[in-house]
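Chemist: this one's structure only:
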């Protein structure tokens, strides 16, 4: 056992002893939550990569795996460029990509890559094996229940938003070529799966950051063997591809816009943008065409009604405002009771818009009463039923003393 591995085992054992029963101690749980917050910041960070630190981390990853360093480290503007570089360096043909809308990405990548060839991928040695060993050691030290609790406070908090973001990036890269070109799409998809995700590895790095911090009450304690250098790269750069001849590394995004649920979201430009022109447009996490986003500022009820794509129509409605749409289309109330007014608007080829108009019983400072619109399920038949649904109770059990 190496000195690093011995130190790791001692740190994890100390962390385990600080927990009682099947639960983590308060201090350990706090350290894990703090680590999750740090890695959330790292994962969604934008701006230029810290290239010197990232390259040092990459060399450290090769050394930890017992491999000679790559002959070259080549930087790419985005994951799309990196994916293309990995394929070009493997001598793969990308004719349809070069002749299509993404031809500029291929040209930029060729210029940066030159005549370099990548050799064999060493991702498994640098990323997968250290993770598997560190996880097994942590489960052994903590026990399955405490490990599950530790994961829930770190990776469990980050996994969904991060995996959704990664999936959308991979999908967008695959869609750089027409759907009928299944061969090139498969090559692009496989190349994205060969990447180490850099700052988007945050979910699982957070748990080891928290455990080592809790063990020594310091953020400078020794990481599990092989993970320290991976964490250095993750704090400093985006996706990267380790090969035996060279490493391909990508910049972080220049822009990343999210909604309150951490989904990609922006109504006046790309929700995710990288140097070199690659990016994603999205509304509430749903990918949308670039030209669609640019026209949202001028959306009208007529355009909403005539949009054939139901998902895009819903985006338009959210942007326009459901209450505004009801008012501007001359919608009529279908039912009212002491809880509010029920409104319904038929939508061709889609479920109806059903909303409850309610009035805040607490007056505003100027004495007026503010109106709110609550969207409710399409099968709702009464205002009471709709309001009760927003509170998660049965209509017969909904008897508020006061509505605010």
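Modeler: Sure, I can see it. Everything quoted here is computed from the prediction, not taken from an experiment.

Chemist: please count neighbours and contacts with C-alpha atoms only from this point.
Modeler: OK.

Chemist: state the distance from residue 43 to residue 282.
Modeler: As judged by Cα to Cα, to the nearest Å, residue 43 and residue 282 stand 18 Å apart.

Chemist: once you drop chain neighbours, what's closest to residue 351?
Modeler: Nearest residue to residue 351, sequence neighbours excluded (Cα to Cα, 6 or more residues apart in numbering): residue 378, at 6.5 Å.

Chemist: before we move on, what about residue 319?
Modeler: In space, residue 319 is closest to residue 296, 7.3 Å off (Cα to Cα, 6+ apart).

Chemist: wait, what's in contact with the one you found?
Modeler: Counting by Cα atoms under 8 Å, 6 or more residues apart in numbering, residue 296 touches 267-268, 316, 319.

Chemist: buried ones among those?
Modeler: Buried by 16 or more other Cα atoms under 10 Å: 267, 316, out of these.

Chemist: okay, now residue 400: neighbour count?
Modeler: A count of nearby residues for residue 400, using other Cα atoms under 10 Å, gives 9.

Chemist: SS state for it?
Modeler: coil (DSSP: H, G, I helix; E, B strand; the rest coil).

Chemist: confirm residue 334 sits in a helix?
Modeler: No. Using three-state DSSP, the assignment for residue 334 is strand, not a helix.

Chemist: residues contacting it?
Modeler: By Cα under 8 Å, 6+ apart, the residues touching residue 334 are 341-344.

Chemist: which of the residues you listed fall within helices?
Modeler: Among the contacts of residue 334, no member falls in helices (DSSP state H).

Chemist: wait, which of those is closest to residue 165?
Modeler: Taking Cα to Cα as the measure, residue 165 lies nearest residue 344 of the contacts of residue 334, at 34.5 Å.

Chemist: from residue 371, how far out is the closest one?
Modeler: Residue 344 is 17 Å from residue 371, by Cα to Cα.

Chemist: ok, residue 287 next?
Modeler: Going from residue 287 to residue 371 by Cα to Cα gives 32 Å.

Chemist: more neighbours: these two, which one.
Modeler: Each of residue 287 and residue 371 has its neighbours counted (other Cα under 10 Å); residue 287 has more, 17 against 11.

Chemist: putting a second one here so we can go through both:
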């Protein structure tokens, strides 16, 4: 017997693509399917189907959920949310060693969802709505659901395919529509150069830079002063990249730690700059010329512990300096 969603019969690659498609979907929710799935979960706790309330976004959900549930998670294990969570815990078993060959579906999905979409959407809400699930953004663990004989597994898979985030309460279940816009980069990471990467029908939105949640100014108004005063290193990196590393180096004038001939590119130079705590910046010249004969310069953040250009360049290949020094010209 195969698992819901065809887990047992599909390759990791096919599963990853299927569930990535659900995670990034901006189609309207399939409300009848989602409501039927929720009703099955309520029935498993001995409760009748709840009243369903649909909202445009997770932010809108915080305005209709009971205040007590918005400000804290009820610790009673008799609540419907806690009982549904207990039922779910029986389904979520990690794959056995050897079940996946190559990259498991969850690796890519985790980067897109848990590192990007979930924290970004959480940032749109003033407070936690309490216990709930993420529908399409539970795709990372749904892709590895291993409980083919559990009748509720199909309900969870349906929710991942049919709706956005949702929150069960005793007599009511609040469900959010999926976003109406979601932009991604070439690696399918949530990203937009010019505005919000994710937008809901009510206008609530979040900015992401190559999968990293960032404040609006990073994308729309990057400037040196804000970069220099930002305390979070990951946000500083995103903002400097958005501004352009060449422009940042010209404006900020970071200390030059050293230069060295690039053994992989005869006639070209490696340059290593000190940025801020934990990060240095390596400037390298592409080994291949552009069509007009020029060579593009690349800027690579590296660990602050790497203090010379040759070691910094080697670290980007997983090599040490002596190994990198023996590289032939790159083409």
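Modeler: Happy to help now that I have it. Quantities reported herein were computed from a predicted structural model and do not represent experimental measurements.

Chemist: I figured the residue nearest to residue 351 of the first structure hits residue 350, correct?
Modeler: No. Residue 378 of the first structure is beyond contact range of residue 350, at 10.3 Å (criterion: Cα atoms under 8 Å).

Chemist: where along the stretch 1-150 of the first structure do the strands fall?
Modeler: Secondary structure of the stretch 1-150 of the first structure by DSSP state E, counting those that start in this stretch: the strands cover 72-76.

Chemist: got it, and the stretch 201-331 of the second structure?
Modeler: Remark: strands assigned in the stretch 201-331 of the second structure by DSSP E, counting those that start in this stretch are 205-209, 212-214, 256-261, 269-276, 279-285, 297-303.

Chemist: and these, which is most packed in?
Modeler: Comparing the strands of the stretch 201-331 of the second structure by mean neighbour count (mean count of other Cα atoms under 10 Å), strand 205-209 comes out on top with a mean of 26.

Chemist: how far does stretch 1-8 of the second structure stretch from one end to the other?
Modeler: One end of stretch 1-8 of the second structure to the other measures 8 Å (Cα to Cα).

Chemist: same check, this time on stretch 182-196 of the second structure
Modeler: Taking Cα to Cα, stretch 182-196 of the second structure runs 8 Å from one end to the other.

Chemist: residues making contact with that stretch?
Modeler: Applying Cα under 8 Å, 6+ apart, the set of residues contacting stretch 182-196 of the second structure is 24-26, 111-112, 116-117, 197-199, 205-212, 216, 219-220, 242.

Chemist: got the buried residues for that stretch?
Modeler: Residues of stretch 182-196 of the second structure classed as buried under the neighbour-count rule (16+ other Cα under 10 Å) are 182-184, 188-193, 195-196.

Chemist: now secondary structure and distance to residue 254 of the second structure too, for these, in TSV please.
Modeler: Formatted as TSV, those follow (DSSP: H, G, I helix; E, B strand; the rest coil; distance: Cα to Cα, whole Å):
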residue	secondary structure	distance to residue 254 of the second structure
182	strand	35
183	coil	33
184	strand	31
188	coil	32
189	coil	30
190	strand	30
191	coil	27
192	coil	28
193	coil	25
195	coil	28
196	coil	30
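
Chemist: distance to residue 79 of the second structure added to these, as JSON lines?
Modeler: Listed next are those as JSON lines, based on distance: Cα to Cα, whole Å:
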{"residue": "182", "distance to residue 79 of the second structure": "34"}
{"residue": "183", "distance to residue 79 of the second structure": "37"}
{"residue": "184", "distance to residue 79 of the second structure": "38"}
{"residue": "188", "distance to residue 79 of the second structure": "37"}
{"residue": "189", "distance to residue 79 of the second structure": "36"}
{"residue": "190", "distance to residue 79 of the second structure": "34"}
{"residue": "191", "distance to residue 79 of the second structure": "38"}
{"residue": "192", "distance to residue 79 of the second structure": "40"}
{"residue": "193", "distance to residue 79 of the second structure": "43"}
{"residue": "195", "distance to residue 79 of the second structure": "40"}
{"residue": "196", "distance to residue 79 of the second structure": "36"}
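
Chemist: of the residues you listed, closest to residue 251 of the second structure?
Modeler: Minimum distance to residue 251 of the second structure across those is 21.1 Å, recorded for residue 193 (Cα to Cα).

Chemist: who are the contact partners of the counterpart of residue 159 of the second structure in the first structure?
Modeler: Residue 159 of the second structure maps onto residue 233 in the first structure, with residues paired by TM-score structural alignment. The contact partners of residue 233 of the first structure, taken as Cα under 8 Å, 6+ apart, are 53-55, 57-58, 198-199.

Chemist: tell me the one of these nearest residue 227 of the first structure?
Modeler: Distances from residue 227 of the first structure to these, taken by Cα to Cα, are shortest for residue 57, at 10.0 Å.
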